[in-house]
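>>> okay, sequence plus prediction incoming.
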Amino acid sequence: MGRIGIKQVAALAGVSTATVSRTLAGKPVDAAMRARVEQAVVATGYRPNLAARRLRSRESGTIGLIVADIRNPFFTAVSRAVEDAAFAKGLRVILCNTDENEAKEQMYLRLMEEERVTGAIFAPTRASADALARTRLTFPLVLIDRAAPASQHDAVVLDNAGACAELVRHLHMARGYTRIAGFFGAASTTGRERREGYERAMCELGLEPDGCFLDHGNGFAEAAVDEILRRPARPEALIASNGVMLVQMTRALLKAGLAIPRDIGIAGFDDEPWTEIVGGGLTVMAQPTEEIGRSALQMLLDRCANPDSAARRLVLQARCIAR
């Protein structure tokens, strides 16, 4: 199939190419004609040329950033990195928080359409990631933290399986733990990949995996800790697969009167200041949040400039901070 051009959009909308150009440039156009042009853009998939035009003209000058949970220290840091990089390029950022809710994700993707953003950076749930191949957007999309399978979209992700496997090896080989339980976010591909790395490392070390998925939201991590403490033979150490889960589970352990690491060990992701002072310091996998944010924005700009190039996936490494 040949590349869709402005003439095809004009023909489908029943307007002149000049009207299409004026609509895409955000200039005054009859409302009915504008609606027909925008519908034709979606129907024909004229996204790449539209995005490149806006980037060159700066008549939009706005990008979207859709994150799963702004309370998660990882997304807070990545959002700051994206905003800093965007500001340096003269771009504005619309920040949206989805709470790992698919309906909110779809609502914010529609908002990006309505705002006619140059492009968007998106951390999708597993459900939305799987559906992206069937979703036609009028702007380019770069995925962060979570990538869609066989995606046509660029992505910046972590080696999640490798990072969690390294955490398991540290807890066993450096600290001597043998009963290590893992807890992973149920809504994201990140949680699934980290569980795969956890189970692989446990099996390689001859240990029995004890992992489960937790739903997103208040109370689930605390309930998991309560269940652990009721076991006749509770785990010696816990792994939390994201920063929000780590702080919730640590709080629950301390509230139960347990000393870390004397009574039970806990480790997880994201090098936040508080992790240095609990129990003499928690071992964490530090994610390269600044590099993720900067790389995602640059990928988005590259995509606008080169709309027909093959999708890229940048895989970054976490750093183990042993305490």
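Perfect, thanks for sending it.
>>> every contact and neighbour count from this point should use C-alpha atoms.
Will do.
>>> now the strands for this structure?
Using DSSP state E, the strands of the chain run over residues 62-67, 92-97, 119-122, 141-144, 154-158, 180-185, 210-214, 237-240, 265-269, 284-286, 313-316, 319-321.
>>> in addition, the following structure is provided for comparison:
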Amino acid sequence: MTVGIRDVARAAGVSTATVSRALGKGPVSDALREQVEAAVRATGYRPNLSARRLRSQSAQTIGLIVADIRNPFFTAVSRAVEDAAYQAGMRLILCNTGEDAEREALYLRLMQEERVTGVVFAPTRRTAERLRPEDFPFPLVLIDRTGPPGGHDSVVLDNVAAGAALVDHLVEQGHSRIAGLFGSTSSTAEERRDGYLAAMHRHGLEPQMRHVLPDAEPAQGEVARWLAEPGRPEALVVSNGLILMGAVRAARAA
């Protein structure tokens, strides 16, 4: 038998309106809230989250849209966001886009339909360039990617400095034929490429640079071809974890 809010009200000895206020964090005393929560446990009542969402216009849910959960960086991000949502008593919707702008648009529409409280998003360059705050009924925070100035808040590294630091380290180790392999879809890869180029020019070295789809398989194929060519690179800078996986596989097989 389905347990409803009237059953909870009867068990608690209060009205259904009081039960709704107590469960919805409305204005009731602590003692009354505890009384209602005890009745919920006793009856096994489970609130109708869909109905509550329609009434409140908020799902108490965070949306997380990442490029690829297989990327170790986004694996760590997903765990951190989920932990934070759990601590706040919220749910999480996780979506993988595969760096596909059409899937990004689909998932952003889904977030609006689900009436999420907010979204953490790692967009492709194509999508990031056209994001406007007024297009969304929820706050949107970009992670690992940037959008137009003055648009959305973002949490990013100094990717230009990071790319340059990798080159500096390799030069200190005595390397000079330093190649760069960068993803072709994100602002992060662009910025790390810019740092690589700036450092190579600063050291008076000739850049060797290629672009691939940001995944292990295309990276592995590109590096395998590169290593089979005359004058192959002796060190490699890459722009993300999946490209690194493919590069390592190719190097081990060479």
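Structure received. It should be emphasised that the depicted structure is a prediction, and the values quoted were computed from it without experimental measurement.
>>> hmm, back to that, would you turn the strands of structure 1 into CSV with mean neighbour count and distance to residue 77 of structure 1?
Below are the strands of structure 1 laid out as CSV (neighbours: other CA atoms under 10 Å; distance: least, CA to CA, whole Å):
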stretch, mean neighbour count, distance to residue 77 of structure 1
strand 62-67, 25, 11
strand 92-97, 18, 13
strand 119-122, 26, 14
strand 141-144, 26, 13
strand 154-158, 24, 15
strand 180-185, 24, 19
strand 210-214, 16, 23
strand 237-240, 25, 19
strand 265-269, 26, 13
strand 284-286, 24, 12
strand 313-316, 15, 16
strand 319-321, 17, 16
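>>> any chance of those strands in JSON lines, plus distance to residue 231 of structure 1?
JSON lines is the format used below for the strands of structure 1 (distance: least, CA to CA, whole Å):
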{"stretch": "strand 62-67", "distance to residue 231 of structure 1": "36"}
{"stretch": "strand 92-97", "distance to residue 231 of structure 1": "36"}
{"stretch": "strand 119-122", "distance to residue 231 of structure 1": "39"}
{"stretch": "strand 141-144", "distance to residue 231 of structure 1": "37"}
{"stretch": "strand 154-158", "distance to residue 231 of structure 1": "33"}
{"stretch": "strand 180-185", "distance to residue 231 of structure 1": "12"}
{"stretch": "strand 210-214", "distance to residue 231 of structure 1": "13"}
{"stretch": "strand 237-240", "distance to residue 231 of structure 1": "13"}
{"stretch": "strand 265-269", "distance to residue 231 of structure 1": "16"}
{"stretch": "strand 284-286", "distance to residue 231 of structure 1": "26"}
{"stretch": "strand 313-316", "distance to residue 231 of structure 1": "37"}
{"stretch": "strand 319-321", "distance to residue 231 of structure 1": "30"}
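>>> of all these, which one is nearest residue 223 of structure 1?
Judged by CA to CA, the one of the strands of structure 1 that comes nearest to residue 223 of structure 1 is strand 210-214, at 9.7 Å.
>>> dump the residue contacts of residue 54 of structure 2.
By CA atoms under 8 Å, 6 or more residues apart in numbering, the contact set of residue 54 of structure 2 is empty.
>>> ugh, wrong one, residue 139 of structure 2
The contact partners of residue 139 of structure 2, by CA under 8 Å, 6+ apart, come to 117, 118, 119, 133.
>>> out of those, which are shared with structure 1?
With the contact criterion set to both residues aligned by TM-score structural alignment, their matches' CA atoms under 8 Å, the contacts of residue 139 of structure 2 that also touch in structure 1 are 117, 118, 119.
>>> quick one: the second one and residue 58 touch, right?
Right, residue 118 of structure 2. No: using CA atoms under 8 Å as the test, residue 118 of structure 2 is too far from residue 58 to be in contact (9.7 Å).
>>> what lines up against residue 32 of structure 2 once you look at structure 1?
Here residue 32 of structure 2 stays unmatched in structure 1, going by TM-score structural alignment.
>>> contacts for the one helix or strand residue 32 of structure 2 maps to, please.
Here residue 32 of structure 2, judged by DSSP states H and E, is contained in helix 30-43. Contacts to helix 30-43 of structure 2, defined as CA under 8 Å, 6+ apart, come from residues 3, 7, 8, 9, 11, 12, 19, 22, 23, 46.
>>> cool, stretch 240-254 of structure 2 as well?
With contacts defined as CA under 8 Å, 6+ apart, stretch 240-254 of structure 2 is touched by 70-73, 181-183, 189, 214-221, 223-224, 227-228, 238.
>>> just name the closest of the kept ones among the contacts of residue 139 of structure 2 to residue 154 of structure 2, please.
Nearest to residue 154 of structure 2 among these is residue 119, at 11.6 Å by CA to CA.
>>> quick one: that closest one and residue 144 of structure 2, what's the gap?
Applying CA to CA, to the nearest Å, the value for residue 119 of structure 2 to residue 144 of structure 2 is 14 Å.
>>> still on that earlier bit, which among the contacts of stretch 240-254 of structure 2 end up buried?
Buried subset of these (neighbour count, 16 or more other CA atoms under 10 Å): 71, 181-183, 189, 214-220, 223-224, 238.
>>> nice, that's everything, thank you.
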